[in-house]
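**Q** predicted model follows, preceded by the sequence.
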Amino acid sequence: MTLSRRNLILLLTAFSISMILGAWVFQYVFGYPPCKLCYYQRYPHWAAAGFGLLALGISGSIFPYLAALSAAITGIIGVFHSGVERKLWEGPSTCTSSSIDGLSADELFDQIMSAPMVRCDEIPWEMLGVTMANLNAIFSLGAAVLWIIVARMTTR
């Protein structure tokens, strides 16, 4: 059984919406507040869902390609966030800890007081070594590939 173009678009649009809903469940039901990079991963899902809805109503391949780009962007942010969580590289200075070497007591106090409540370089949840950022990266990059397949279906 093969999925039609329309059904694939519906499935992929639902995927992005479910990723946002899942993030909200972790945030509002389970009490895991998002960090700055978590928020950054949500925005492209909104765009992908919007482009998916447009692709349902307007023929052509531009909207599936834009949805693919959006899914790829959130996947790449997820890869970056995964590296920040695992201390492979530093994240944005606004949501990661920095060195306190050479700081005066006043500078250290200022750094503590300006520190974000939720840090990007800490893993708030993981299962079997897989974090939310890891899941977003894997699933979103896979969705980007599927969006490209959908876009190519329209050009044949």
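**A** Thanks, I have the structure now.

**Q** for the rest of this, base every contact and every neighbour count on C-alpha atoms.
**A** Noted.

**Q** ok, and what's touching stretch 65-82?
**A** Contact with stretch 65-82 is made by 37-38, 40-45, 47-49, 51-52, 91, 120-121, 131, 133-134, 136-141, 143-148, 151, as judged by CA atoms under 8 Å, 6 or more residues apart in numbering.

**Q** check it against this one:
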Amino acid sequence: MMTFPVRLFPSLLLLACVGAMGTALITQYGFGLEPCILCFYQRIPYVVAGVLAVIALSSKVPVRGKIVLIALCALAFAIDSGIAFYHVGVEHHWWESACVGGVNPEANSAEALKALLAGPPPVPCDRIPWSVFGISMAGYNALFTCGLAVFSVWAARTLKRQA
């Protein structure tokens, strides 16, 4: 049986989180792809998993604690994969979402007026600003986080067997 250094898996998970967040920020600020609210929701599990990975890298955390933290990373990635899959469904109009469209400037209500005065309308979640091979950023995120969840489960089980 091959043994792995205990710090390897949290390091790889942290690298994946930093890379994903870096990619999201570069596409937003470098290429002007404005995120919708679901895009922002997909970033939260990356931050959570990144913090868990940093904690797992601490030398003061015992191996059993590292296993639990990596398993929690798997949960965060699974949640993110679900959010991303939901976002893909919204993009393809498989189901309804409250964040489709924007503010209707023709609406005659106080809420519509407040929304217009508050600034530009939020980016609609059903708009696909970028895709490659017919897969949007949300689609790639669903695949990536699903893979990270599987990897995290495997890593936690591997460390448990090594302990």
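**A** Thanks, I have the structure now. Keep in mind that what you see is a predicted model, and the values were worked out from it rather than measured.

**Q** quick one on the thing from earlier: please indicate which of the contacts of stretch 65-82 of structure 1 are buried?
**A** Buried residues within those, defined by neighbour count using 16 or more other CA atoms under 10 Å: 37-38, 40-42, 44-45, 47-49, 51-52, 91, 120-121, 131, 133-134, 136-137, 139-141, 143-148, 151.

**Q** so which of these are in strands?
**A** For those, membership in strands holds for Thr131, with DSSP state E as the criterion.

**Q** what ranges do the helices span in structure 1?
**A** Defined through DSSP state H, the helices belonging to structure 1, from first to last, are 5-24, 36-57, 62-85, 105-114, 132-155.

**Q** how far off centre is the third one?
**A** Okay, so that is helix 62-85 of structure 1. Here the centre of mass of C-alpha atoms in helix 62-85 of structure 1, compared against the chain's by CA atoms, centre = their mean, to the nearest Å, lies 6 Å away.

**Q** counterpart of that helix in structure 2, which residues?
**A** Equivalent residues of helix 62-85 of structure 1 are located at 68-91 in structure 2, counting by TM-score structural alignment.

**Q** ok so, going back, and the helices of structure 1 as CSV, adding distance to Cys95 of structure 1?
**A** Supplementary listing: the helices of structure 1 in CSV, determined by distance: least, CA to CA, whole Å:
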stretch, distance to Cys95 of structure 1
helix 5-24, 18
helix 36-57, 7
helix 62-85, 10
helix 105-114, 10
helix 132-155, 15
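
**Q** mean deviation of the match of helix 62-85 of structure 1 from structure 1?
**A** Once the two structures are superposed, the average separation between stretch 68-91 of structure 2 and the matching residues of structure 1 is 0.6 Å (mean CA distance after the TM-score superposition for structure 1).

**Q** what's the burial count for Leu69 of structure 1?
**A** 20 (other CA atoms under 10 Å).

**Q** map Leu146 of structure 1 across to structure 2 for me.
**A** Taking TM-score structural alignment, Leu146 of structure 1 has Phe151 as its aligned residue in structure 2.

**Q** got a list of what that match touches?
**A** Shown in contact with Phe151 of structure 2 (CA under 8 Å, 6+ apart): Ala74.

**Q** coming back round to it: identify each buried residue in the match of helix 62-85 of structure 1, please.
**A** When neighbours are counted by 16+ other CA under 10 Å, the buried residues of stretch 68-91 of structure 2 are found to be 69-91.

**Q** can you tell me the closest non-neighbouring residue to Ala156 of structure 2?
**A** Distance criterion CA to CA, 6 or more residues apart in numbering; nearest residue to Ala156 of structure 2, sequence neighbours excluded, is Ile67 at 5.0 Å.

**Q** what sits against that neighbour?
**A** With CA under 8 Å, 6+ apart as the criterion, the residues that contact Ile67 of structure 2 are Ala156, Arg157, Leu159, Lys160.

**Q** same thing but at 7 Å, please
**A** Ala156, Leu159, Lys160 (CA atoms under 7 Å, 6 or more residues apart in numbering).

**Q** tell me the centre residue of structure 2?
**A** Within structure 2, the residue whose C-alpha comes closest to the C-alpha centroid is Gln42; the distance, by CA atoms, centre = their mean, is 3.4 Å.
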